[in-house]
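J.: Mind folding the following:
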Amino acid sequence: MTGHGYAAAPAGVDQSPPVATSLPGRVRDTVLAYVALTKPRVIELLLVATIPVMLLADRGHVNLPLILWTLLGGWLGAASANSLNMVVDADIDQKMKRTERRPLARHAVSPRNALIFGLLLGGASFATLTVTANLLSALLVLATIAFYVFIYTMILKRRTWQNVVWGGAAGCMPTLVGWAAVTGSISWQPLVLFAVIFFWTPPHTWALAMRYKDDYANAGVPMLPVIATEEHVTKQMVIYTWATVACTAALIPAAGPIYAGVAIVSGVWFLFTLHALYRSVRGGKPVTPLKVFLQTNNYLAVVFLGLAIDSLVNLPTIASWF
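T.: Prediction:
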């Protein structure tokens, strides 16, 4: 869910990317700029969350065509939200070294064209899911796009340190979309998985923000690491990590022993990692928040992979044991 930071160039050095002179080169650069608008790496979360939930909803079966169509529709929706987000955030992206190479920040795509591109992607997402899955899943994706752009990007992001707490709900929606695509409804299981990602998002994002807090401060974005001490930030990260692990445990009755084992073992490891970070900060030791950020990615991937394997194997659920 991130980009990479870039070292500042010496004064007077042209930082703009080379401009292709040949027609094929210009076409290639334009295509790559539009691809970058979609934030391809961010969409990894879509894959991590959607497929295991769909397998859980149809436990013991694999409807491959439906999974692929739902992934396509979900990808189009996420790409739409990301593109529209870049339109709104173009001004602050120019101020942050982590984002200064984004297409609008370096004027590789015009705001008007990026806006049209994002809207077209959103329409394509709605049409794809309506035709290949059902109307509920399509409406959920539209709601996600609207929430991410209007609530998170335009209202929360620049006004409150709780921006990623509530704004992170957009990243949780693939759990509901995947379940709805299979069942045409919403149940408690996808809501629990929604909560898993919801509580996971703040420690995940704050770890990154600790690394780039000067960037966020320069851009006027009040991320928690910008306005609070590292001790307070890491304490909050520990609290949200406990909530995340508790939510993974809440799903155990609806799953089998494979998921149960993965959830417990990975949860203990995740808690140990965040508590170690908190202890290091309290003790005045140097910390590497980017390492913790990567570990949060690994944790979520392991939990949802365990759920996918558990659903495929389809052993008796824990609830059926009693």
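J.: make it CA atoms for all contacts and neighbour counts henceforth
T.: OK.
J.: now the strands for this protein?
T.: Using DSSP state E, the chain contains no strands.
J.: can you give me the helices in it?
T.: For the chain, the helices defined by DSSP state H cover 23-37, 44-57, 64-88, 90-93, 111-132, 135-146, 163-167, 169-183, 188-211, 213-219, 224-227, 230-250, 257-282, 289-313.
J.: Deepest-packed of those helices, please.
T.: Mean neighbours per residue, mean count of other CA atoms under 10 Å, is largest over these for helix 169-183, with a mean of 25.
J.: Tell me how far it lies from the chain's centre.
T.: Counting by CA atoms, centre = their mean, to the nearest Å, helix 169-183 is centred 13 Å from the centre of its parent chain.
J.: hmm, who's touching that helix?
T.: 45-46, 49-51, 53-54, 57-58, 66, 70, 74, 133-134, 136-138, 140-141, 144-145, 147-148, 185-186, 190-191, 193-195, 197-198 (CA atoms under 8 Å, 6 or more residues apart in numbering).
J.: on that earlier part again, make CSV out of the helices of the chain and add distance to Leu156.
T.: Formatted as CSV, those follow (distance: least, CA to CA, whole Å):
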stretch, distance to Leu156
helix 23-37, 21
helix 44-57, 21
helix 64-88, 13
helix 90-93, 14
helix 111-132, 20
helix 135-146, 13
helix 163-167, 5
helix 169-183, 12
helix 188-211, 14
helix 213-219, 14
helix 224-227, 13
helix 230-250, 19
helix 257-282, 26
helix 289-313, 22
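J.: please give me the structure for this one as well, since I'd like to look at both together:
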Amino acid sequence: MTDASIQTQTEPGEAQFGDFVALLKPRVMSLVVFTAAVGLLAAPGGVHPFLAFFAVLCIAIGGGASGALNMWYDADIDRIMKRTKGRPIPSGRVTPQDALAIGLTLSGFSVVMLGLASNWVAAGLLAFTIFFYAVIYTMWLKRWTPQNIVIGGAAGAFPPMIGWAVVTGGVSLESVLMFALTFMWTPPHFWALALFMKSDYEEAGVPMLTVTHGRRTTRRHVLAYTILLAPVAIGLGFTSIGGPIYLSAAVIMNALFLKGAWDILRRDEDAAEADKYKVEKRFFAFSLLYLFLHFGAILAEAALRPWGLGGW
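T.: I've put the predicted structure just below:
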């Protein structure tokens, strides 16, 4: 074995580049990047392409910083939950100290650079988003109340508002409704997950609604929030960033989402256990498509508007 081969080998438990990437929650970051980019591109006026790219990059880094701080604080419960015990900190590949340092460093970098590159309204919104997710949600709400995901969902709803502020320097009805769309979507999305991951949350002592009030109550809440979500999603279609493409997609997707929530409500627990929560898992997967298609339709309207084809 040569010296070069010895140097490239990794000791068991030693952190690799991929572990630090995982620390930033790339799957969550992808949603942050997409919704922030849509908010930026749909905003009136526009900015230089390089500035747009850099702004979205800063927002992504800020989202990743939030993920690192979340993993640092939640390492104790992540070790217990099957879904999370393979994460970098519980598995021992990244130390809590390194995760905290990365989270704080990237938080400061992303906020300052976004402020310098665009404006301090957008930077302030990004700073508040990081604080809300890392402190309000992770350190307080998540372990304190079964409404954790309802209030905490605000953290994931800010990116399109930040993207909009990068261009406009402020907040408007359109950006508030994009925020509201994601905010109202979050509870049914995560409660569907909690229905088939109840034991994980129960063992970790996280007061998810399924743990504190049971699956039957959670099913009712899924339907209730899906009903409340529909007018927000459809109402966005009548604003300046909406149009026939968005409105058609919103009507169809919300009809299907309501049907899925109704199917979840009608489920018998014995039947759900028998088929390993097939309906709930399908609803959870569809919820990801639901949000992607709504923001994709907003993007389509924005892309067609210069040719007089998008919008009203």
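J.: Pull up the gap between the residue lying closest to Leu315 of structure 1 once chain neighbours are set aside and Ile116 of structure 1, please.
T.: Excluding the flanking residues, the one nearest Leu315 of structure 1 by CA to CA, 6 or more residues apart in numbering is Gly256, at 5.7 Å. Separation of Gly256 of structure 1 from Ile116 of structure 1 (CA to CA, to the nearest Å): 45 Å.
J.: Please apply the same query to Gln189 of structure 1.
T.: From Gln189 of structure 1 to Ile116 of structure 1 the distance is 36 Å (CA to CA).
J.: Same question for Leu84 of structure 1.
T.: For Leu84 of structure 1, the distance to Ile116 of structure 1 - CA to CA - is 9 Å.
J.: ok, now Ser266 of structure 1?
T.: 42 Å.
J.: same thing with Ala246 of structure 1?
T.: Distance, Ala246 of structure 1 to Ile116 of structure 1, using CA to CA: 42 Å.
J.: cool, Ile51 of structure 1 as well?
T.: With CA to CA as the criterion, Ile51 of structure 1 and Ile116 of structure 1 are 29 Å apart.
J.: repeat for Ala263 of structure 1
T.: 42 Å.
J.: And Ser83 of structure 1, by the same measure?
T.: 9 Å.
J.: what do you get for Leu274 of structure 1?
T.: Leu274 of structure 1 is 42 Å from Ile116 of structure 1, by CA to CA.
J.: next one: Ser22 of structure 1
T.: 26 Å.
J.: Same question for Pro316 of structure 1.
T.: Taken as CA to CA, the span from Pro316 of structure 1 to Ile116 of structure 1 is 49 Å.
J.: Centre-most residue in structure 2?
T.: Gly156 (4.3 Å; CA atoms, centre = their mean).
J.: And it, what's its match in structure 1?
T.: Under the alignment by TM-score structural alignment, Gly156 of structure 2 pairs with Gly171 in structure 1.
J.: ditto for Trp262 of structure 2
T.: By TM-score structural alignment, Trp262 of structure 2 lines up with His275.
J.: thinking its match is in contact with Val238, fair?
T.: Yes: using CA atoms under 8 Å, His275 of structure 1 is in contact with Val238, at 6.3 Å.
J.: Tell me the residues of structure 2 aligned with stretch 215-228 of structure 1.
T.: Counting by TM-score structural alignment, stretch 215-228 of structure 1 corresponds to residues 200-213.
J.: Show residues contacting the matching stretch.
T.: 77-78, 80-83, 142-148, 191, 194-195, 198, 215, 217-218.
J.: Kindly report the same for stretch 74-87 of structure 1.
T.: 37-40, 43, 46, 93, 104, 111, 114-115, 117-122, 124-126, 141-142, 144-146, 148-149, 153, 174, 177.
J.: chain center to stretch 65-75 of structure 2: distance?
T.: How far stretch 65-75 of structure 2 lies from its chain's middle: 14 Å, per CA atoms, centre = their mean.
J.: whoops, I mixed them up, stretch 170-187 of structure 2
T.: With CA atoms, centre = their mean, you get 13 Å for stretch 170-187 of structure 2.
J.: What span of structure 1 is that stretch aligned with?
T.: Using TM-score structural alignment, stretch 170-187 of structure 2 pairs with 185-202 in structure 1.
J.: and Ser175 of structure 2, what is it in contact with?
T.: Ser175 of structure 2 neighbours (CA under 8 Å, 6+ apart): Gly39, Pro160, Met161, Trp164.
J.: which one in structure 2 is aligned with Leu251 of structure 1?
T.: In structure 2, Leu251 of structure 1 lands on Leu236 (TM-score structural alignment).
J.: Count residues in the vicinity of that match, would you?
T.: 25 (other CA atoms under 10 Å).
J.: How about the one 3 residues further on?
T.: By other CA under 10 Å, 14 other residues sit near Thr239 of structure 2.
J.: Quick check: the aligned residue for Arg98 of structure 1 in structure 2?
T.: Matched by TM-score structural alignment, Arg98 of structure 1 corresponds to Arg83 in structure 2.
J.: Alignment lookup: Gly39 of structure 2 to structure 1.
T.: Match for Gly39 of structure 2 (TM-score structural alignment): Val53.
J.: ok, now how distant is that match from Leu135 of structure 1?
T.: In terms of CA to CA, Val53 of structure 1 sits 18 Å off from Leu135 of structure 1.
J.: With Val165 of structure 1 instead?
T.: Note on Val165 of structure 1: its distance to Leu135 of structure 1, by CA to CA, is 28 Å.
J.: cool, Met96 of structure 1 as well?
T.: In terms of CA to CA, Met96 of structure 1 sits 39 Å off from Leu135 of structure 1.
J.: Contact partners for the closest residue in space to Gln236 of structure 1 that isn't next to it in sequence?
T.: Nearest residue to Gln236 of structure 1 in three dimensions, chain neighbours excluded: Pro203, at 7.7 Å (CA to CA, 6+ apart). Pro203 of structure 1 sits next to Gln236, Met237, Val238, Tyr240, Thr241, Phe293, Thr296 when contact means CA under 8 Å, 6+ apart.
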